[in-house]
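1. Sequence and predicted structure below; questions after.
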Amino acid sequence: MPPAVARLFSRQFENCTFTEDGFIDESSCYVPFWATRTGTIVKWSLFLGIIAVVGLYLLVGYIHAQRRVRKGLPPLAYHRFLVSRATLAQVDPRYRYPQSVTVHPYAPESQYYDMHAVPPPVYDPNAPRPPKYEPPAGATKIESSQQQSPEQSQQQPEGPVEYAPPAGPPPSASRP
């Protein structure tokens, strides 16, 4: 508690006497009702009473909803949220998941294409093909380097290429 608030409370109750339980004696000075022993008991009783009523409502509502479902009746609106969707689906068709109507396309009784609609004409195998890249006349894509002529590429030796170290001393770390 901040010092200013502690000072305020100490001045407010400085002439009061305290009981051995730590509560202020009501006969010695004016004490608000909620600060007395009786007031503290009432506060906690109200709090725990509200918690008990809410818990009891949830428990009884759940049991009541389960009994209605077992009888084949849908749960009432005020406790429908206490029942799972799978349980609601047993008695209310609105909560059922949609049925799967998948038909295998190669089933023996299937005489038609029932997976998708007939493809558009673009996918017709007899339709003319779209234009594609055609290289210029006489060009090849064999060489990775397109800068040299085909005659120069043919003059290179066929065997493995030997690599020699570069001329001069190796670079040092001090030189940029």
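-> Nice, I can see it. Residues are numbered from 1 along each chain as shown.

2. Could you use CA atoms for every contact and neighbour count after this?
-> OK.

3. for this structure, what spans make up the helices?
-> In the chain, the segments counted as helices under DSSP state H are 3-12, 37-71, 85-91, 150-154.

4. Could you give the separation of the first one from the chain centroid?
-> This points to helix 3-12. How far helix 3-12 lies from its chain's middle: 50 Å, per C-alpha atoms, centre = their mean, to the nearest Å.

5. here's the one I want to compare it with:
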Amino acid sequence: MFGKTRIPPYAPSTDKLIRRQYVEENGRLIWFWYTRTGVIVKWSLFLGITILLALYLILGRMHAKKRVRSGLKPKAWNAWLLSRQERSGVDPRYAWPQASYSGYQQPAPGYGPGNYGMHAMPPPVYDPNNRPPMYDGADGAAPMGGTKVDPVQTGVEPTRQPGGDYAPPPGPPPPQR
């Protein structure tokens, strides 16, 4: 029951099919597609497909242009062969949008049309009298009348006073070691 069984290498129909692919030429077996006839068949198929494709492209474009010249829309199978400009003559979906020109409108300050939700412009950093802008003290973050500019930036050196927040510590300086 579990003896050795012999399996032929190919079924008889497959063997015949494989043998048909070879041709005897000058006493040797050569695959058909490498014979002179096989090469001619291969090139004929290639050139036939290429010529059919070229004819489709050339004749399809000619047919589409003929339909557009007569005022008809091109067919679906050859419409892609035309440019957008050529198709726009019969199909308004392919026309470029018309340019619209309008005068420039001066925006009003604050919110509203033309301002894109921007606030009014802040005052300039320096006024004509070259005074730095001052805090208004409304938000409580800075004291009323405090300046926004560092005194060193103004070019005027502030007067040094021995008292105040930055007075030297009392007593003599510590001894050097």
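-> Nice, thanks for sending it over. Just so it is clear, the model here is predicted, and its values are computed rather than measured.

6. Single out the most deeply packed of the helices of structure 1.
-> With neighbours defined by mean count of other C-alpha atoms under 10 Å, none of the helices of structure 1 is more surrounded on average than helix 85-91, at a mean of 16.

7. Any chance of the helices of structure 1 in JSON lines with distance to His79 of structure 1 as columns?
-> Listed next are the helices of structure 1 as JSON lines, based on distance: least, C-alpha to C-alpha, whole Å:
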{"stretch": "helix 3-12", "distance to His79 of structure 1": "47"}
{"stretch": "helix 37-71", "distance to His79 of structure 1": "6"}
{"stretch": "helix 85-91", "distance to His79 of structure 1": "12"}
{"stretch": "helix 150-154", "distance to His79 of structure 1": "86"}
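
8. For His116 of structure 1, which of the ones you listed is the nearest?
-> The closest of these to His116 of structure 1 is helix 85-91. By C-alpha to C-alpha, the value is 30.9 Å.

9. contacts for the closest one?
-> Residues from elsewhere that reach helix 85-91 of structure 1 (C-alpha atoms under 8 Å, 6 or more residues apart in numbering): Val69, Gly72, Leu73, Pro74, Pro75, Tyr95, Arg96.

10. Please list only the buried members of the residues you listed.
-> Val69, Pro74, Pro75 (16 or more other C-alpha atoms under 10 Å).

11. Name the nearest of these relative to Val5 of structure 1.
-> Val5 of structure 1 lies nearest to Pro75 out of these, by C-alpha to C-alpha, at 53.4 Å.

12. My understanding was that that closest one contacts Gly61; is that so?
-> No - with contact defined as C-alpha atoms under 8 Å, Pro75 of structure 1 does not reach Gly61; the gap is 9.6 Å.

13. a markdown table for the contacts of helix 85-91 of structure 1, including distance to Pro120 of structure 1?
-> Formatted as a markdown table, the entries for those read as follows, by distance: C-alpha to C-alpha, whole Å:
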| residue | distance to Pro120 of structure 1 |
| --- | --- |
| Val69 | 51 |
| Gly72 | 50 |
| Leu73 | 50 |
| Pro74 | 48 |
| Pro75 | 50 |
| Tyr95 | 38 |
| Arg96 | 36 |
